[in-house]
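Novice: After the sequence you'll find the predicted model.
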Amino acid sequence: MNVGEHCHRGVISIADSADVVAAARLMRDQHVGFLTVYQQGDDLRRVVGVLTDRDIVLQLTAANRDPRATKVQDVMTRQPLLANDSDELRDVLQVMRLAGIRRVPVVDAHGTPTGIIALEDAIELITGLLCDISGSIQTERRHEWRAQA
């Protein structure tokens, strides 16, 4: 299974030069807690960082910094872990576990974001597989019961 088959394709991005208020509004309007960050002027919007709602709380609110005077590039996580569409999901999940992160931008061969893979995506996949397995067991039991009757 590769990452490209299971990631969410909607990527919400913001320029590194935007202020944090704009980032927070974008998160609110798009109902997300994670933005990919690109360098202002990069038409491909290659990922240079990520910004989470937690970054805003811990680095601005808790530190009593002015969000209008603070740029995204001042609080974003630089050089984030990236996954390629063709990467094995298992490998990416293992790296996420070791790094203690919940979401990873997925990029194409040019570094352009194509999706986001999140732990929730893996849980959804695993849950679906478990339901399939359970269904197979139940079907087998029904067939055995009918054969005995």
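Specialist: Good, I have the coordinates.
Novice: From here on, just use CA atoms for contacts and neighbour counts.
Specialist: Fine.
Novice: in stretch 88-108, what counts as buried?
Specialist: 89, 92-93, 96, 103-107 (16 or more other Cα atoms under 10 Å).
Novice: Just the helices from this protein, written as ranges.
Specialist: 3-6, 20-30, 53-56, 72-75, 89-99, 119-148 (DSSP state H).
Novice: Second structure for comparison follows:
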Amino acid sequence: MNIASLCRREVVAVPAAASLPQVAARMSEEHVGSVVVVSGEDPPRVTGILTDRDLALDVVGRGQSGSNLSAGDLARKSLVAVPGSASIQEATAAMEKSGVRRVLVVDEAGRVVGLVAAEDLMAAIADELAQLARALRGGIEREKNERKPTSAPAGPRPVFPAFGTGVK
């Protein structure tokens, strides 16, 4: 599975000059936890990423209103990107190395085609683990149906005390 297949949401971009209240309103309208901050150039260039956590910790948490700050002022400038062909392991390694929770996904020309968050990766891994669990259960069922017992059980099954209780 490649990272591009996990990009289910459209990337929401805001101009670097946008006020923080405008950014927060846009996040609310789009139901996203992060936006890509872009320059005013044509074509726009990605200059940073701004998250709801940045707004909460760096503005509200410090008792500021944020009305005098722009998206460009607060956006994280250290961008981390992975190619769309990257594996989940490569994306998680990039996140770990950079200490970030989101990575930009880029095409062969370096254009941003998506954004993947840690929770997207966890959901994909959980889906793969659930599929593996179903395969294992199916194998046990198949085995039960194909392999009939060859002899009668050797006696009654032992009963053990509940875990954590001592036998007196």
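Specialist: Structure's in. What do you need? Keep in mind that what you see is a predicted model, and the values were worked out from it rather than measured.
Novice: on that earlier part again, can you lay out the helices of the first structure as JSON lines showing distance to Leu81 of the first structure?
Specialist: Shown next, in JSON lines, are those (distance: least, Cα to Cα, whole Å):
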{"stretch": "helix 3-6", "distance to Leu81 of the first structure": "14"}
{"stretch": "helix 20-30", "distance to Leu81 of the first structure": "20"}
{"stretch": "helix 53-56", "distance to Leu81 of the first structure": "16"}
{"stretch": "helix 72-75", "distance to Leu81 of the first structure": "16"}
{"stretch": "helix 89-99", "distance to Leu81 of the first structure": "8"}
{"stretch": "helix 119-148", "distance to Leu81 of the first structure": "14"}
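Novice: so Asp121 of the first structure touches Glu5, yeah?
Specialist: No - between Asp121 of the first structure and Glu5 no contact is recorded; they are 10.5 Å apart, counting by Cα atoms under 8 Å.
Novice: quick one, which of these two is more surrounded?
Specialist: Asp121 (16 against 13; other Cα atoms under 10 Å).
Novice: The more buried one and Ile12 of the first structure: what is the separation?
Specialist: 17 Å (Cα to Cα, to the nearest Å).
Novice: What's the end-to-end length of stretch 51-68 of the first structure?
Specialist: 16 Å.
Novice: whoops, stretch 12-23 of the second structure was the one
Specialist: Across stretch 12-23 of the second structure, first to last residue, Cα to Cα, it's 10 Å.
Novice: contact partners of that stretch?
Specialist: 30, 32, 34-40, 47, 55, 66-73 (Cα atoms under 8 Å, 6 or more residues apart in numbering).
Novice: Point me to the residue sitting farthest from the middle of the first structure.
Specialist: Distance from the C-alpha centroid of the first structure peaks at Ala149, with 50.8 Å (Cα atoms, centre = their mean).
Novice: what's the nearest residue to Pro83 of the second structure once chain neighbours are set aside in contact with, if anything?
Specialist: Leaving aside its chain neighbours, Pro83 of the second structure sits nearest to Val106 (4.9 Å; criterion: Cα to Cα, 6 or more residues apart in numbering). Listed by Cα under 8 Å, 6+ apart, the contact set of Val106 of the second structure reads 81-84, 112-114.
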